[in-house]
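Q: when you get a sec, could you give me coordinates for this:
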Amino acid sequence: MCKKISEATPRDSVRGRVSAAVTLRHFLLAAMTWGVLLAAGTAHATISCSVSGNGFTSVYDPISTVPNDNVSSVTINCSRASGDPTTTTYSLASTNGLYPQGQNNRARYSTSNYLKYDIYKDASYSSRWGPSGSAPFTGTLNFGSGTSASLTLPYYNRVSAQQSAVAADYTDTMTTTLTYSVTSGVNATATPATMPVIITTNPQCQFSTPPGTMSFSYTSFQTTAATGSSQFATRCTSGLPYTMSLGATSGTLLGLAYSLSLSAAGGTGTGAAQTYSVNGSIAANQVGVCATSACTAAAPQTLTISY
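A: Sure thing, here's the model as predicted:
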C-alpha cells in the first residue's frame, strides 16, 4: 500500500504543472488582445490640416506721400475620416519676420538699410496680424458631410510712406503657424509655412517744394543791381545722385536783361527734403522799356531734376 501511494504523488504533480502552464498562456493572450484594442482606439482621430501662402511683393516709391498698400492671402486645407468630428477650430499666427523692430516688421537690404512694413487682418488696416497669443486669425472650419475643407484668408500689407530707402530689393520672411483641434480638448500643430516678402524700391526724385515766383523791383538807370531768390526743395531716394538745370539762365523783360543761377548743380538723395534756391539779378544802369509810370512783365522758366 505504501508503494502505491508514493507512485501516485508524482503523476498528480505533473498534471498540476501542465494545468498552470495552460492558464498562463490564456492570460498572455488576453493581455495581447487588450493592447491591440487600446492602440486602435488611440489612432481613431485623423483630422489633419496644413497651411500655405505666397507672401507678397511690392514696388515702393519712397517719395510718395501715401502708404504702399496691397493684399495677399493664406490658405488652410484640412481633411478628416468619416467618423471624425465635422468641425475643427483653428488659430493661425504670424511672426513679425526676421528683422522686427517693436511691433513693426522690417524688410532688409543691408545691415543699415531697412523698410518698415506691417501686416493686418482687415482692409481698414486697424487690426494687426501677429504672433500666437496676441493677434492670430481664429475661427471654425466646417466639413459639413464631406471629408475635406479649405479656407482662404486675405491679409493686408502696408509699407508706410516716405521712408528713407536706397534703390534695391528689400527682403524678409514671414512664418505662419496653424494650431487646430483634432478632438475635444486635443489640438495639433501643422508644419509652419514660410512666406517670402520682397519690396523693390526704384530710384525716384521729386520737387517736394516747387520754386515760387521770383520778383524784381527795378528803376531805370539805377546804380545797383536788383536781386531776387526763390527757394525749392527736392526729395530723392537715399544714395541716388542727381543733377539740376534751368531751361534758360538769362532773358529779357521790359527791355531789362536778367540772369538766373542755381545754388547747387545737384546732390545725392537722403530720402529727406533737401533745400536749394534759384537766384537772379538785373544788372545796374539799364534803361528798360515802359510807356507809363510803372510796368510789369513775367516769363515762365523750367527747372529740371535728372537722375
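
Q: use CA for all of it now, contacts and neighbours both
A: Will do.

Q: how many other residues sit next to Val36?
A: Other residues lying near Val36 total 10 when counted by other CA atoms under 10 Å.

Q: now the one 3 residues further on
A: The local packing of Ala39 (other CA under 10 Å) involves 10 other residues.

Q: does it count as helix, strand or coil?
A: Here Ala39 is helix, with the state taken from DSSP: H, G, I helix; E, B strand; the rest coil.

Q: then Ala20?
A: helix.

Q: one more, so I can put them side by side:
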Amino acid sequence: MLGWYMKSNYLKRVAIVFVMGTAVLGTSRLLYAATVTATMVNTVTVNNSCTVSASGFTTTYDPLNANAAANQDVTASISTSCSLSVPAVITLDQGAHAAAGSTDSTPVRRLSSGGTTPVFLNYSLYKDASRSTTWGNTPATGMPLVGTGSTANSSVYARIPSGQNPSTLGTFTDSVVVTVTY
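A: Sure thing, here's the model as predicted:
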C-alpha cells in the first residue's frame, strides 16, 4: 500500500506542477497580450536632372577652290538626357573668339589660328538644316526640349561662309560652351 501511496503522491505532484505551469504560461501570455504600433514614414525626393555632352565638327576649308564660292557646311552633335517630362533649353555661348558686336542672341562666332597674332575664320551655328535659325545663348535663341528619361541627340548645323582667305594656314579652333537649363 505504501507503493500505491507513493505512486499516488507522485502523480499528485506531477498534476500540481502541470497546473502551476499552465497557470504561469497563461499568466505570461496575459503579460504580453497588449500591442502598440507606430508608422514609419519613408520619403524619397526625386530631383530634376539633366546631363549633356557635345561633339564638335572637324572639316577642311579650301579658300582657293572648293570654298572660294561655296559655303562649307558641316554638323556637330549634342547629346542630352533629362528626367522624364522636364522642360529644358540648350544654349550655345558666343565662343572663345567672338567678334566685336557679338551678343548672346546674335552671336558672331570665329575660329582662331591661335598664337600671338591670331587670324580668324567666321562661322555660324544653326538649329535647322537649312541654316536659317541661329543657335544662340538665350532662352529664345536656344533649342527647347522636354526630357524623356533617355538620351536625345540634337544636330548642330555649322556653316563656314565661302570667300574667306586667311593669311595663315593651319588649324583654326573655337570653344563653345553648351548649357542645358532646366
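
Q: count the residues that sit near Val41 of structure 2.
A: Burial of Val41 of structure 2 is recorded as 5 neighbouring residues (other CA under 10 Å).

Q: tell me where structure 2 has strands.
A: Assigned by DSSP state E, the strands in structure 2 fall at 50-55, 72-82, 87-92, 109-112, 120-126, 143-146, 151-160, 178-181.

Q: and those strands, which is most packed in?
A: Mean neighbour count (mean count of other CA atoms under 10 Å) peaks for strand 109-112 among those, with a mean of 22.

Q: can you tell me what part of structure 1 it aligns to?
A: The counterpart of strand 109-112 of structure 2 in structure 1, using TM-score structural alignment, spans residues 105-108.

Q: ok, average deviation of the matching stretch from structure 2?
A: Compared with structure 2 after fitting, stretch 105-108 of structure 1 deviates on average by 0.6 Å (mean CA distance after the TM-score superposition for structure 1).

Q: could the strands of structure 2 go into TSV alongside distance to Phe172 of structure 2?
A: Listed next are those as TSV, based on distance: least, CA to CA, whole Å:
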stretch	distance to Phe172 of structure 2
strand 50-55	16
strand 72-82	14
strand 87-92	19
strand 109-112	5
strand 120-126	8
strand 143-146	26
strand 151-160	12
strand 178-181	19
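
Q: Ser6 of structure 1: what secondary structure?
A: Relying on three-state DSSP, one would call Ser6 of structure 1 helix.

Q: neighbours of it, how many?
A: Using other CA under 10 Å: Ser6 of structure 1 sits among 10 other residues.

Q: tell me the counterpart of it in structure 2.
A: Aligning on TM-score structural alignment leaves Ser6 of structure 1 without a counterpart in structure 2.

Q: from what I see, Ser58 of structure 1 and Ile199 are in contact.
A: Yes - assessed by CA atoms under 8 Å, Ser58 of structure 1 is found in contact with Ile199 at 4.8 Å.

Q: longest helix anywhere in structure 2?
A: Counting residues, the longest helix found in structure 2 (DSSP state H) is helix 2-31.

Q: in contact with the alignment partner in structure 1 of Thr133 of structure 2, which residues?
A: In structure 1, the residue paired with Thr133 of structure 2 according to TM-score structural alignment is Ser127. Ser127 of structure 1 makes contacts with 120-121, 135, as judged by CA atoms under 8 Å, 6 or more residues apart in numbering.

Q: run the last query once more with 6 Å
A: By CA atoms under 6 Å, 6 or more residues apart in numbering, Ser127 of structure 1 lies in contact with 120-121.

Q: please apply the same query to the one 5 residues further on.
A: For Ser132 of structure 1, the contacting residues are Ala93, taking CA under 6 Å, 6+ apart as the criterion.

Q: report the central residue of structure 1.
A: Residue closest to the mean C-alpha point of structure 1, counted by CA atoms, centre = their mean, is Tyr117 at 4.7 Å.

Q: ok, the aligned residue in structure 2 for that residue to Gly3 of structure 2 distance?
A: Aligned by TM-score structural alignment, Tyr117 of structure 1 pairs with Tyr123 of structure 2. Note on Tyr123 of structure 2: its distance to Gly3 of structure 2, by CA to CA, to the nearest Å, is 120 Å.

Q: please apply the same query to Thr179 of structure 2.
A: 102 Å.

Q: how many other residues sit next to Ile198 of structure 1?
A: By other CA under 10 Å, the residues close to Ile198 of structure 1 number 17.

Q: host element of it?
A: Per DSSP states H and E, Ile198 of structure 1 falls inside strand 193-201.

Q: which part of structure 2 lines up with that strand?
A: The aligned range for strand 193-201 of structure 1 is empty, by TM-score structural alignment.

Q: give me the buried positions along that strand.
A: 193-195, 197-201 (16 or more other CA atoms under 10 Å).
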